[in-house]
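> one predicted model, sequence on top.
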Amino acid sequence: MPVTRRAQHAEDTRRSLLDASRHEFAAHGYAGASLDDIARRAAVTKGALYHHFINKAALLEAVYVELELEVAAKVKAAIDAAGDHAMTRVAAAFEAFFDASADPTYQRIVLRDAPGVLGRTKGRGLDHAIGLDLVIALIEDLRRDGFIGADVPVTMAARIFLAAVSEVAMAAAHSDDPAATRRDGTFVLLTIIDGVRLAAAARRP
């Protein structure tokens, strides 16, 4: 079904608002960004802005989702390029995520401002909707290759690892030495996986 001119205009307006919001939030932070400046940068009226987004928090949420989807796509591409070995895929996922989360725009919007605006529950819900299936697939890879036992609940393990990886990214964003924080976090995460592997091996008859 062809897109109508009105629908295309609405989509173009929404796209302009999201691009303008990303710029303003990254440059000035959520508190410092104004809807007037966002509308001006997007070359739309305030009325058009409110037609698409009820308030500034709704704009932040939409930008947050876009940024997280972009990062998830980069992580998936890294996993797909890493081959079949589970630990190689996990290491590639960690590296891709931490590289992407080091981007200043991502750090300012997702890691610094969004938690206080969206709240912990909504932010975690969005993260799960976007990234949990990807982590579940990695946990299933680890189970297939014997790094975790068949009795480990896959979804719970994925939730824990997603939270842990997010915590490392958050710590790096607030660290005076982000590279060291990332290195330490990666080491701890891989050590946890190895510990689960050893525990699974010890339970085997």
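The structure has been received and is ready for your questions. Just so we're clear, the structure is a prediction, and the values are computed from it rather than from any experiment.

> only C-alpha atoms for contact and neighbour calcs from this point on.
Fine.

> now for Ile160, how many residues are close by?
Counted with other CA atoms under 10 Å, the neighbours of Ile160 add up to 13.

> ok, structure two:
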Amino acid sequence: MSVPRIRRSRRADHVADTRRALVCAARELFAERGYAATGTEDIVASAHVTRGALYHHFKDKADLFRAVMAECAAEMAERLVAQETARAEQEQGDAWQLLRSGFQSFLDACNDRDFQRIVLVEGPAVLGHSAWDALVEEHGYVLLAEALTEAIAEGNVEPMPVAPLTRMLAALISEASLYIARAEDHDLAREEAGQVLERMLAGLGRAPGVSLGRMESIG
């Protein structure tokens, strides 16, 4: 390997390390203090970098917050997918069962410190609700639509258009998560939201042994 290439590699590593230090420091401070109470001077001091380094990597504090929020959301999505994959392998449940348990796991995650403060509370306040909508679209819609399609194919959910069903369920889960995050008693809010959500989801399921035509006549 040539000397210039080694230098470029070291420089790239240094740049990546600096950015990582800024994101880690900002994440800790945003989760602990909130966005408004965290100054850029606090972030660079905690990251042990210069203010110039911060503005080399990010346009401003809001841009850094956006990166932190995206990281928290991605980590949570990966964690939940891993949990549900493991549950599917262990329990061999149907798609609808697994989806409902996955929703409850997500509500549990709403009491994770970083996710709750940064993504659910500070995110919409700092970046607007469009930022939250973008995260839901990136990490939730495709997986949710796939699970619903499978549940309908298995006969455990009434046949209906998947696209609007996906959007409406995503909105329901979103509101439940915000309710938990903004409550004074997070644990109680989590329990209440879980009960209401499960009751509403139960209405989507097809009763065992009842045909679609029979259910329509009952309704």
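Thanks, I have the structure now. All values reported here derive from a predicted model rather than from experimental measurement.

> outside of the strand or helix carrying Leu148 of the second structure itself, list whatever touches it.
Element membership for Leu148 of the second structure (DSSP states H and E) is helix 141-153. Identification of contacts with helix 141-153 of the second structure by CA atoms under 8 Å, 6 or more residues apart in numbering yields Asp94, Ala95, Trp96, Leu99, Val157, Glu158, Pro159, Val162, Ala163, Thr166, Arg167, Ala170.

> change it to 6 Å
With contact meaning CA atoms under 6 Å, 6 or more residues apart in numbering, helix 141-153 of the second structure is reached by Ala95, Trp96, Val157, Pro159, Thr166.

> quick check: the next helix or strand along the chain from that helix aligns to which part of the first structure?
Once helix 141-153 of the second structure ends, the next helix or strand along the chain (criterion: DSSP H and E) is helix 162-182. Under TM-score structural alignment, the alignment places helix 162-182 of the second structure onto residues 154-174 of the first structure.

> ok, back up a step: can I get the contacts of helix 141-153 of the second structure in CSV with distance to Pro4 of the second structure and neighbour count?
Output for the contacts of helix 141-153 of the second structure, formatted as CSV (distance: CA to CA, whole Å; neighbours: other CA atoms under 10 Å):
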residue, distance to Pro4 of the second structure, neighbour count
Ala95, 54, 21
Trp96, 56, 22
Val157, 61, 21
Pro159, 62, 16
Thr166, 52, 21
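
> which of these sits closest to Cys24 of the second structure?
Cys24 of the second structure lies nearest to Thr166 out of the contacts of helix 141-153 of the second structure, by CA to CA, at 33.4 Å.

> okay, now the nearest residue in space to that closest one that is not next to it in sequence: neighbour count?
Leaving aside its sequence neighbours, Thr166 of the second structure sits nearest to Ala145 (CA to CA, 6 or more residues apart in numbering; 5.6 Å). For Ala145 of the second structure, the count of nearby residues is 19 (other CA under 10 Å).

> same deal with His48 of the second structure?
Using other CA under 10 Å: His48 of the second structure sits among 13 other residues.

> for the contacts of helix 141-153 of the second structure, which one is nearest Phe30 of the second structure?
Phe30 of the second structure has its nearest neighbour among those in Thr166, at 31.4 Å by CA to CA.

> which residue in the first structure aligns with Tyr141 of the second structure?
Using TM-score structural alignment, Tyr141 of the second structure sits opposite Leu132 in the first structure.

> what's the answer for Asn111 of the second structure, then?
By TM-score structural alignment, Asn111 of the second structure lines up with Ala102.

> and Cys130 of the second structure, how far from Gln195 of the second structure?
Residue 130 of the second structure: Ser, not Cys. 28 Å (CA to CA, to the nearest Å).

> let me see the contact set for the match of Asn111 of the second structure.
Under the criterion of CA under 6 Å, 6+ apart, Ala102 of the first structure has no neighbours.

> ok, now Gln90 of the second structure?
So Gln90 of the second structure contacts nothing (CA under 6 Å, 6+ apart).

> can I assume it sits in a helix?
Yes. Counting by DSSP: H, G, I helix; E, B strand; the rest coil, Gln90 of the second structure falls inside a helix.

> that one and Ser105 of the second structure, how far apart?
Counting by CA to CA, the gap from Gln90 of the second structure to Ser105 of the second structure is 16 Å.

> counting by contacts, list what the helix ranked longest in the first structure packs against.
Counting residues, the longest helix found in the first structure (DSSP state H) is helix 5-32. With contacts taken as 3 or more CA pairs under 6 Å, 6 or more residues apart in numbering; DSSP states H and E, helix 5-32 of the first structure sits against helix 35-42.

> so the helix it packs on corresponds to what in the second structure?
Alignment of helix 35-42 of the first structure against the second structure: residues 40-47, by TM-score structural alignment.

> and that stretch, how far out from the chain middle?
26 Å (CA atoms, centre = their mean, to the nearest Å).

> and the contacts of it?
Against stretch 40-47 of the second structure from outside (CA under 6 Å, 6+ apart): Ala21, Leu22, Ala25, Ala26, Thr50.

> what does the first one align to in the first structure?
Same thing as Ala21 of the second structure. Per TM-score structural alignment, Ala21 of the second structure is aligned with Ser16.

> show me what contacts its match?
Ser16 of the first structure touches Ala42, counting by CA under 6 Å, 6+ apart.

> about what we covered before: mean distance of the helix holding Leu148 of the second structure to its aligned residues in the first structure, please.
Compared with the first structure after the fit, helix 141-153 of the second structure shows a mean deviation of 1.9 Å (mean CA distance after the TM-score superposition for the first structure).
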